[in-house]
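[1] what's the 3D shape of this:
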Amino acid sequence: MSRMFQRISPWVVLPPVLFLSIAATFLLGLNRSDPDALPSTMIGRPAPVLQVDPLGDLPPATEDMLRSGDFKLVNFWASWCGPCRVEHPNLTELAANGMPVIGLNYKDNATNALAFLDELGNPYVGASSVDGRAALEWGVYGVPETFLLDADGTILMRAAGPVTQRIIREKLIPAMEAARQ
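    Next up, the predicted model:
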């Protein structure tokens, strides 16, 4: 019996072992409470320092905006981003209802970004341009991404993808209510 096992090449055993380990990894990933969620290590931490460039003549996003007032949103967006166009009316509505929205234009041409805001309106209390490094410090995967901050600049929630009515109803409002308690 031992001679039979001595003749089995490791190359025969390796593919099934690799397949089983990869399958187990996928199966464990399916057991997450929300498999569509992209986890963020930024939740509960202070917002990173803003390293921004001006965006045309718009009022710039500042550190004071992050760490003063009540709740506020920080929105990473770009004119070349289709989902950013989809979320824009919702951000405009939130801003019209008193929610400060800070816009950080991500890796975009300033002329195109300003034309985007001229066409769709500007919901931002402060808007600036950021490079990839600033987005990395925030843990941004891609645009659009939006962060909810409390009065002292602590990140309470992150929405990866467009801010839809569903995101507002199921994530943004509950996160603000939980923070108030």
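[2] CA only for contacts and neighbour counts going forward, please
    Noted.
[3] Pick out the residue nearest the middle of this structure.
    When Cα atoms, centre = their mean is applied to the chain, the residue found nearest the centroid is residue 145 (3.2 Å).
[4] any idea how far it lies from residue 127?
    Relative to residue 127, residue 145 is positioned 15 Å away (criterion: Cα to Cα, to the nearest Å).
[5] Next up, the contacts around the nearest residue to the residue nearest to the centre of the chain once chain neighbours are set aside.
    On the basis of Cα to Cα, 6 or more residues apart in numbering, the spatially nearest residue to residue 145 that is not a chain neighbour turns out to be residue 160, at 4.6 Å. Contact partners of residue 160, counting by Cα atoms under 8 Å, 6 or more residues apart in numbering, are 38, 141-146.
[6] again with residue 55
    When contacts are counted by Cα under 8 Å, 6+ apart, residue 55 touches 110, 114, 127-129.
[7] For the comparison step, fold the sequence that follows:
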Amino acid sequence: MAFKPLYFVPVAIFAALIGAVILPKLSDQAAGKDDSLPSVLLGKEAPAVTVTAFGAGPAPTDADLRQPGLKLVNFWASWCQPCRAEHPLLERLKAEGVTIYGINYKDKPEAGQKFLEEMGNPFAKIGADEGRMALDWGLYGVPETFVIDGEGKIVMRLAGPITEANLLSQLRPAMDQAR
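    Purely as a prediction, here's the structure:
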């Protein structure tokens, strides 16, 4: 059987495409470049808070976001495993005196209440959102956390769960900026 170099052309093209897509990404990660999802809301006033009541307590309002001081807005759901993983860090931030407003996203109220009974409630106020507020805020999914300054402006958006690493490298610096 004779050697037919044309058989290797598709493999070579595929390898070149993989190299063109993956290698730049790997070099960006090695160089420590930011891989966060962009938000057009950074530096702008937070969109309207359009939630319904969740449980017996009051829901967050637009006025709450415009109060002086740092605050976080955290979108979460009981069915979200990363939300469960980040919850102890939200509890820690609450213990440090950080005001956190919770937005229960596309969840059954009884499931959300059970989640908070089991995990603890780090939220100063909670509202329920069926998706309208999430659209206005540009939500990719849950969990997502927004850092809001004393003028109601978005300082940072963290898509995905809060972890020890991004708490130190991203969230705390943004919180310091918002103060």
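[8] Just give the TM-score of the two.
    Here the TM-score of the superposed chains, computed with TM-score structural alignment, normalised by the length of the second structure as the reference length, equals 0.81; 164 aligned residues with a Cα RMSD of 2.4 Å.
[9] Could you tell me where the particular helix or strand that has residue 91 of the first structure in it falls in the second structure?
    With elements delineated by DSSP states H and E, residue 91 of the first structure resides in helix 82-96, which encompasses its position. Helix 82-96 of the first structure corresponds to residues 81-95 in the second structure, going by TM-score structural alignment.
[10] what sits up against the matching stretch?
    Identification of contacts with stretch 81-95 of the second structure by Cα under 8 Å, 6+ apart yields 76-78, 100, 119-123, 142-143, 160-164.
[11] Out of those, who's the most crowded?
    Neighbour counts for those, by other Cα atoms under 10 Å, peak at residue 76, which reaches 28 neighbours.
[12] Settle this for me: that one is touching residue 140, isn't it.
    No: under the criterion of Cα atoms under 8 Å, residue 76 of the second structure makes no contact with residue 140, lying 11.9 Å away.
[13] Mind jotting down where the strands sit in the second structure?
    According to DSSP state E, the second structure carries its strands in the segments 52-53, 71-76, 99-105, 125-129, 144-148, 154-159.
[14] Please dump these into TSV; it should also carry distance to residue 61 of the second structure for every row.
    Formatted as TSV, the entries for the strands of the second structure read as follows, by distance: least, Cα to Cα, whole Å:
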stretch	distance to residue 61 of the second structure
strand 52-53	10
strand 71-76	11
strand 99-105	9
strand 125-129	9
strand 144-148	13
strand 154-159	15
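[15] Which among these is found nearest to residue 59 of the second structure?
    Using Cα to Cα as the measure, strand 125-129 is the one of the strands of the second structure that comes nearest residue 59 of the second structure, at 4.6 Å.
[16] Next, the mean deviation of the closest one compared to the first structure.
    Once superposed with the first structure, the aligned residues differ from strand 125-129 of the second structure by a mean of 0.4 Å; criterion: mean Cα distance after the TM-score superposition for the first structure.
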